[in-house]
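Trainee: All I have is the shape, not the residue letters:
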């Protein structure tokens, strides 16, 4: 189940990037579950990772290797998270890096491992190593290779997720391609969420890191399906430096806009494919005293089981939204100044139900697949937008049966 219709975009070639995938039988036979991304020499690479204290072994190894060398390969497996696996998990993640070294000759610490799937089970290293030669033999740089890679990183997702953007830098066209996976355990904090974005732009690593952090804050860190922060979240940005240089203010602004477009597109696709989702919900909080205050209010509403189940039922139970706003971490809250709208229908003003509100109007909005909830706090000029989904019977079913 997913909200709305999407199709995988045509991915242009990014010079300096090749992708390969294989069916390694990690959890299920005859499905793509292993992906290798090859990065040409001279690239810049930046990453953001989960801040979960029980971060997975591949996250620890990827952070360590990224700090030591510019990566030449990324290895991603699905079907097993290699999280909660202790020292053995670290040895297994490093074994996958060593396998790439033996097959390609690159330094072991120029390989970044990524895993997604069930937590707490040993990584099937033999299956991964068995599949690596096939993944390397199937390397390509065209749209088919990108789509197969997007397929190879999925878990409970029902569809692949890809996004493309271009911008003009110094009279040259710069391209960004991105793929992601994520459907449940989604509340990135940097879900089981992974994202890989590549561009042909020439960008120094320090600037690339800054741009990625800022864009992740506006995209992946503004989505939630179920409020659970994964042990394995990662978002990687690769600049192959084969195209136009991004250095001046105008170039940076143009690239930032394109990067935001890709990451927000991918983030919203994750919500539209949320486990059991039937609604795509945008929460816009304005007139806050700070952006953090706006985010606190938005996430309090987005995480409310009562709000989410009302959304699933198309029930215009606006009191649940009001109650969630009221329990957010806001000091000296003057509820008389708060307004709450459901799309263009005013729900709340002056501390209670708006005089213009009718159940018929509210129910008509709640019956839609795409819903906007607007909350104005009357406290300042800051704002934030968060995207979420509803909570359905299918969400419970999917997660009750996840390990079967």
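Mentor: Looks like it arrived, so ask away. These numbers come from a predicted model, not from an experiment.
Trainee: can we go C-alpha only for contacts and neighbour counts from here?
Mentor: OK.
Trainee: Residue 358: neighbour count?
Mentor: The number of residues packed near residue 358 is 14, by other C-alpha atoms under 10 Å.
Trainee: meant to ask about residue 14
Mentor: 21.
Trainee: Relative to residue 254, how far out is it?
Mentor: 18 Å (C-alpha to C-alpha, to the nearest Å).
Trainee: Determine the set of other helices and strands touching the longest helix along the chain.
Mentor: The longest helix of the chain (DSSP state H) is helix 249-272. Applying 3 or more C-alpha pairs under 8 Å, 6 or more residues apart in numbering; DSSP states H and E, one finds that helix 249-272 makes contact with strand 161-169, strand 172-181, helix 205-218, strand 223-224, strand 382-389.
Trainee: another one to put next to it:
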């Protein structure tokens, strides 16, 4: 990884991550969709057709652009991604579908490709038609550049307080390859990808089947392990383009594993940034569940704990109430023997079959930083998984009571 991607906020070392890989260009633009006047239109372009893989929201109230992009990514190849912020183009019927298609057509005309080679998405407020007059004027003006990755990342933001970018490199067969990514999301975050968007690029040559496998593995262990408020967005989408611009033969074996590791590093860094940027949050919560019979069991328990509003609220006020960890874990649907369970808050074991007697004040001290580390061992096996969330504060309620993009 380049720079400190475990940082709680933005990482300046990764600025422009999306276009660090060879053969990619991007840009951001102010089309006028947002009343704030902030950038609200972004374009990513590969110099030539790229192998592509994508995962999408499982929410049944799926936004129009998700339907279009699902069809466009079915053949495993893309040239570009166009995204607007400030309007989700969701619950907009046939007009919404037509508008999303037109966005891909306008983009295809600009860069010289087929509309079916363009990924499209939108993020923002639900239930409003896209202002197509603005987009018809803006898209032909887009001018992607090799140093435009940061502008892309900035233009997809809605309630985010900082850009989320990460980059990694790896060597395979004597060639150095790059994986870059950016994401947006701070609220309506509980991804279930079978208002979070993520984009990845790599100049490594990766065959379609291998890319799909590596991408789904990384998404399951990064974005699908994050929760802010338990609400799965109508527009959740994550896509990767692999254009092979750095050369070499399609990755396989150890080389493919190196790519998968770099991709997981980047996606995990972005996921952790998203958890820290939760609306109204003051701290990130990292929950590791170990000693499980399977990774799926560990995942289910970790995600359930991370989602608990009672635990999140307690931690916002430095209350080390480990009983709320036990309560949440117990409803995850994973059988375990309570007598075999142990719980840690940072390096303090507060429960080991029974309470360990750690003074509350001492445990409270461990919850007062920018990140709280929790661990629960089920005492059943060797599998473990980590989920990330954030505390729940009064500011979250105020923000969402007043929210308009």
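Mentor: In hand now; what should we look at? Fair warning: this is a prediction, and the values are worked out from it, not measured in the lab.
Trainee: quick one: TM-score?
Mentor: Once superposed, the chains reach a TM-score of 0.94 (TM-score structural alignment, normalised by the length of structure 1), with 394 aligned residues with a C-alpha RMSD of 1.6 Å.
Trainee: that older thread, residues in structure 2 aligned with the longest helix of structure 1?
Mentor: With TM-score structural alignment applied, helix 249-272 of structure 1 matches the range 253-276 in structure 2.
Trainee: That stretch: average distance to aligned residues in structure 1?
Mentor: With mean C-alpha distance after the TM-score superposition for structure 1, stretch 253-276 of structure 2 departs from structure 1 by a mean of 0.8 Å once superposed.
Trainee: To residue 199 of structure 1, which of the helices and strands packed on helix 249-272 of structure 1 lies closest?
Mentor: strand 172-181 (4.4 Å; C-alpha to C-alpha).
Trainee: How about residues contacting that closest one?
Mentor: Taking C-alpha atoms under 8 Å, 6 or more residues apart in numbering as the criterion, the residues outside strand 172-181 of structure 1 that touch it are 11-12, 14, 146, 150, 153-155, 157, 160-168, 192-201, 243-244, 258-259, 262-263, 266, 270.
Trainee: Mean distance of that strand to its aligned residues in structure 2, please.
Mentor: Relative to structure 2, strand 172-181 of structure 1 is 0.9 Å off (mean C-alpha distance after the TM-score superposition for structure 1).
Trainee: which helices and strands sit right next to the helix or strand following that strand?
Mentor: The helix or strand immediately downstream of strand 172-181 of structure 1 is strand 194-199, counting by DSSP states H and E. Strand 194-199 of structure 1 sits against strand 172-181, strand 234-239, with contacts defined as 3+ C-alpha pairs under 8 Å, 6+ apart.
Trainee: Where in structure 2 does the longest one fall?
Mentor: Equivalent residues of strand 172-181 of structure 1 are located at 175-184 in structure 2, counting by TM-score structural alignment.
Trainee: Report how many residues lie close to the aligned partner of residue 285 of structure 2 in structure 1.
Mentor: Aligned by TM-score structural alignment, residue 285 of structure 2 pairs with residue 281 of structure 1. Residue 281 of structure 1: 23 surrounding residues under other C-alpha under 10 Å.
Trainee: Repeat that for residue 173 of structure 2.
Mentor: Neighbours of residue 173 of structure 2 using other C-alpha under 10 Å come to 10.
Trainee: Contacts only, for it.
Mentor: Per C-alpha under 8 Å, 6+ apart, neighbours of residue 173 of structure 2: 248, 255.
Trainee: Next one: it from residue 254 of structure 2, what distance?
Mentor: Taking C-alpha to C-alpha, one finds residue 173 of structure 2 at 10 Å from residue 254 of structure 2.
Trainee: which residue ranges form the helices in the stretch 1-150 of structure 2?
Mentor: Assigned by DSSP state H, counting those that start in this stretch, the stretch 1-150 of structure 2 shows helices spanning 64-73, 93-111, 132-138, 149-155.
Trainee: just to revisit the earlier point, who touches the longest helix of structure 1?
Mentor: 2-4, 161-170, 176-183, 211, 215-216, 218-220, 223-225, 246, 277, 279-280, 387-389.
Trainee: What is the three-state secondary structure of the match of residue 285 of structure 2?
Mentor: With DSSP: H, G, I helix; E, B strand; the rest coil as the basis, residue 281 of structure 1 sits in strand.
Trainee: mind checking what residue 234 of structure 1 lines up with in structure 2?
Mentor: Counting by TM-score structural alignment, the partner of residue 234 of structure 1 is residue 237.
Trainee: And for its match, the neighbour number?
Mentor: Count around residue 237 of structure 2 with other C-alpha under 10 Å applied: 27.
Trainee: doesn't residue 193 make contact with it?
Mentor: Yes - counting by C-alpha atoms under 8 Å, residue 237 of structure 2 does reach residue 193; the two are 7.1 Å apart.
Trainee: which residues do those two both contact?
Mentor: By C-alpha under 8 Å, 6+ apart, the residues touching both residue 237 of structure 2 and residue 193 are 55-57.
Trainee: which among those residues end up buried?
Mentor: Buried members of those, scored by 16 or more other C-alpha atoms under 10 Å, are 55-57.
Trainee: Any chance of CSV for these, columns distance to residue 309 of structure 2?
Mentor: Converted to CSV, these look like this (distance: C-alpha to C-alpha, whole Å):
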residue, distance to residue 309 of structure 2
55, 27
56, 26
57, 23
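Trainee: so of the residues you listed, which ones are in strands?
Mentor: 55-56 (DSSP state E).
Trainee: And residue 319 of structure 1, which helix or strand is it part of?
Mentor: Using DSSP H and E, residue 319 of structure 1 falls in helix 318-326.
Trainee: Mind listing residues that contact that helix?
Mentor: Here helix 318-326 of structure 1 has contacts from 297-298, 300-301, 304, 306-307, 335, 340, 347-348, using C-alpha under 8 Å, 6+ apart.
Trainee: which of those residues sit farthest apart?
Mentor: Pairwise distances across the contacts of helix 318-326 of structure 1 (C-alpha to C-alpha) peak at 20.5 Å, for the pair 306 and 335.
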